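Asker: attaching a predicted model along with its sequence, questions to come.
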Amino acid sequence: MWLTGLFSLLIIVLYEQFGFVAAFAIVLLPFGAVMAVQISTFFIILFILFSYFRLHEAFPILMPLKIPKLLALASLAGIVWHLFISRKLKPHWHTGHLVFCLLFFWLTVSVFAAKDRPLAMMYWSDIMVKVFLMVFVISWWLKTVSAFNWVRFGIMISGTLVACVALYNKANGIGLVEGTRVTISREFRSQIGDPNDLSLVLMFPVSFLAAEMFSSANSNWKRFFALLGLCTVIAGIIATQSRGGLLGICAVLGYFIYQKVKNPVIVMAIGGAAMLVLLAVAGISDRQSGGAAEEGVDASAMGRIYAWQAAINMATSNPLTGVGVNNFISNYYFYSPHWDGKNHAVHSTWFQVLGETGFVGLALYFVMIAIIIKSLRRSYLISLRLQNDNLALNANALRAGLLGFVVAGTFLTQAFTWPIYILLSLSLALEKMANEQLIEQ
């Protein structure tokens, strides 16, 4: 009884001091806590989608709601409940978890050894800590076919929505870089406010939509809608005029075409022709940087070469830890062989890891990629053994997504943001589910 009275008093005080919104929020808090426990999987899937696609930034009307933070809290509340109280969640350990922990440890070391420690620490606390927690949350909690189907569906829908926003911005001249390259919410300094980063974010739904379209187990209607979504997302990537993104598209589609054709010569011929068509449609020659007006090695390519040289210089000067996480741009001037008056991004995932975490960090990063490849290969082989079309579909989508990341990431900078770590966690969760289905068989 006294708890009810205390709770009522708290509502009255909040209403008097902070208004209706604060009082309403405290009323909803118990219901939110119950929902976080009962439908934890739902909150985790939403957290994946909002974190990866930056949906709240693509649709700015959602930004005041602080949805990613609320979803993270709800996900963690559900995990803590089911881990320590209901004990429905049974943690499992994989070599991938160990390698990821080692990489995170080395990232932390490089933070304390960074040239600009406050800058590195801010990135570590804002991004990397969340990534660390959610890798375990996702890989432990997504353990049913239904959960994976919802993840796949959410990725396809979210990617299509973000691509629609990109195409709308392109058509209306909103947030264009260099006059022609599309961005989203650039005014909010969003992660997808850079055309190269936007193209890499859209690469993941390309792999899932392509897997859906090429799956012979799906109905014609499913494949038709997947084709519509795929064309929309590819159009969004084309609008960014990112050459790395176009290469990623060719790699993903080439993966599925190879599964059907089984002739590498034909696949390479189709890929080469597709690349020429995509370059022409994207209007790369009209770009202010890297366009047809620049003779020889264009400015965009030379900028990458200078940035990669700077990354190598950072690593050779600091072979163990590099210059520190999120410190490449601020240290570009000191290590680049060419200075044009401004700092530049590294434009390569691999050189970013090398320059910011040294040779040790790069070795651990490569090992993590190898773990993902082996994990997905095991899941795919199990799906063939069990003749499980749904399992094969998820494995194929993730394998194509990894291939797209590796190819596009060679020219784009996404080493320490969500894409590769979501791939890691989904791959480990899928392998666990595949092994359990194999045991049950």
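Answerer: Structure's in. What do you need?
Asker: C-alpha only now, for contacts and for neighbours.
Answerer: Will do.
Asker: just say helix, strand or coil for H92.
Answerer: Classification of H92 by DSSP: H, G, I helix; E, B strand; the rest coil places it in coil.
Asker: tally of neighbours for it?
Answerer: Look at H92: counted by other Cα atoms under 10 Å, it has 12 neighbours.
Asker: equivalent analysis for I39, please.
Answerer: Residues lying near I39 (other Cα under 10 Å) number 13.
Asker: which residues touch it?
Answerer: By Cα atoms under 8 Å, 6 or more residues apart in numbering, the residues touching I39 are G78.
Asker: before we move on, what about P91?
Answerer: The neighbourhood of P91, defined by Cα under 8 Å, 6+ apart, consists of W140.
Asker: take the one below as the second:
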Amino acid sequence: MRDILVTLLVFGGLPFIFKRPYIGVLMWVWISVMNPHTQGWGFATTFPFAALIGAVTIASLLFTKEFKNLPLTPITWVLIFFVLWMNVTTVFALYPTEAYLQWNKVMKIMLMTFVTFMLIKTKQQVQLLIWVIVISLGYYGVKGGIFTIKGGGTDRVWGPENTFIGGNNEIALALIMTIPLMHYLQSIVQKSWARHAFTVAMLLCAVAALGSYSRGALLAIAAMGMFLWLKSQHKLGLALLGIMAIPPLLAFMPEEWTQRMDTINTYEEDESVQGRFNAWWMAFNLAKDRPLTGGGFEVTMPELFYRYAPDPLDIHAAHSIYFQVLGEHGFVGLGLYLLLGLLTWRAGSWIVRNTAKRDGYKWAHSLATMIQVSLIGFYVGGAFLSLLYFDVPYYLMAAMVAIRVLVEKGLREEGGKVVEKATDQSVRTPQFGQVASSNQQFFVQNPGSNSMSVGKS
């Protein structure tokens, strides 16, 4: 039944993609993030739904008469250079055959990421993208939370098999990233029952993350919660909510969970942690030997551990987005990836600054903040997981770029006041192939006042 339902939804949605190509992006995100076909047991589990949706979306993008462009912001340019650099490192990969297989997967993700940049342009489309991400991951959060409560937390929560989020650590991080996005959607729904439903869903996602027994997830929750508190305008209320909710959740978990979390303080004695350190040293030593290109995709090989790792017999994946990019794409790749994260953060900060106390852009202010909170969770939790190519952070980058473009365009048209010089992320929305200047000055007038401020675009 599930196989038939997924098949009907996909094939029933294909005709709408030709009329509105952005629907193809939403369907792609749903299939690639949620992987609903893995919840069945028949033919749908192996049917190439993602390839079909991707092909139809790209075809509609090429033939549609709608305005389409790639917003050439600093974020976009760095992502382009990062993708190009991954192609360079593949040419010089130590294991060409294995590298090509991974390259093929990653390039499909990056291609659809750029399609997302091009097609998600309006407020409604950005919000629909967030809805799809939340529904796709929230399904596992609600399901996993109920599973944890019913079992008393004795069994671990796992994600869908053979996906980015199949492991217990991976699904935990994905659910942590989802909670801030749920909080944003909760703030825009009108019905009180919907707001209460989101509260329950967020709590269940938190319970599911704890039920995964992931130590990295616990650290990510702590970092994300602290940042959310710092950014919140209701610090006292948020602190009281944390005091009321966190102790009962921790007390609910069994002794086995507490013992595993306690190993954070005794990491020197934990074999799993020491194995990760061993993999990190291997990646670092490999990058020192090949500083520009690294080893290319797929460097978790016995020969490389024998040559570069302190313990050549303890073979692990990188278990860190930072050491993963370092080992596979060298110091250049690491620099581009860190710069990509920094620019995304600064774009969010620009949005928050320039939409503060503007009722018309309250949605942008709130969403940019929650995306920042979500990415904090990812960048902290990702320090302990091999999720460099997990697609959700890239979709959030696309959403951040779209919000930035909408806010800047709206402020110019309305004569709104820009809070400070926007030298870091100012963008125009040029036609595809046209480079946006970063030095052109513009002046905007604050309605109802005589003040004038200067910025750059």
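Answerer: Yep, it's here. All figures in this text were calculated on a predicted structure; none of them were measured in a lab.
Asker: so after superposing, what's the score?
Answerer: The TM-score (TM-score structural alignment, normalised by the length of the first structure) is 0.79; 401 aligned residues with a Cα RMSD of 3.5 Å.
Asker: M368 of the first structure against L98, yeah?
Answerer: No. In this structure M368 of the first structure lies outside contact range of L98 using Cα atoms under 8 Å: 9.4 Å.
Asker: more neighbours: those two, which one.
Answerer: Neighbours per residue, other Cα under 10 Å: of M368 of the first structure and L98, the larger number sits with M368, 23 against 12.
Asker: to which residue of the second structure is that one aligned?
Answerer: Here M368 of the first structure is matched to L340 in the second structure, going by TM-score structural alignment.
Asker: and the next helix or strand past the helix or strand containing its match?
Answerer: In the assignment (DSSP states H and E), L340 of the second structure maps to helix 321-355. Later in the chain than helix 321-355 of the second structure, the nearest helix or strand by DSSP H and E is helix 362-381.
Asker: mind listing what's buried along that next one?
Answerer: By neighbour count on 16 or more other Cα atoms under 10 Å, the buried set for helix 362-381 of the second structure is 363-381.
Asker: and the helix holding L340 of the second structure, how far from the first structure on average?
Answerer: When the first structure is superposed, helix 321-355 of the second structure averages 1.2 Å from its matched positions, counting by mean Cα distance after the TM-score superposition for the first structure.
Asker: N35 of the second structure pairs with which position in the first structure?
Answerer: Using TM-score structural alignment, N35 of the second structure sits opposite R54 in the first structure.
Asker: could you check which residue of the second structure pairs with R223 of the first structure?
Answerer: Using TM-score structural alignment, R223 of the first structure sits opposite R195 in the second structure.
Asker: ok, now which ones touch the residue mapped onto Y322 of the second structure from the first structure?
Answerer: Using TM-score structural alignment, the partner of Y322 of the second structure in the first structure is W350. Shown in contact with W350 of the first structure (Cα under 8 Å, 6+ apart): L362, G409, T410, A415.
Asker: wait, N218 of the first structure touches E212, no?
Answerer: Yes. At 7.3 Å, N218 of the first structure and E212 qualify as touching, with contact defined as Cα under 8 Å.
Asker: neighbour count: the two, which is higher?
Answerer: The residue with more neighbours, out of N218 of the first structure and E212, is E212; 27 against 15, by other Cα under 10 Å.
Asker: please consider this matter closed, and thank you.
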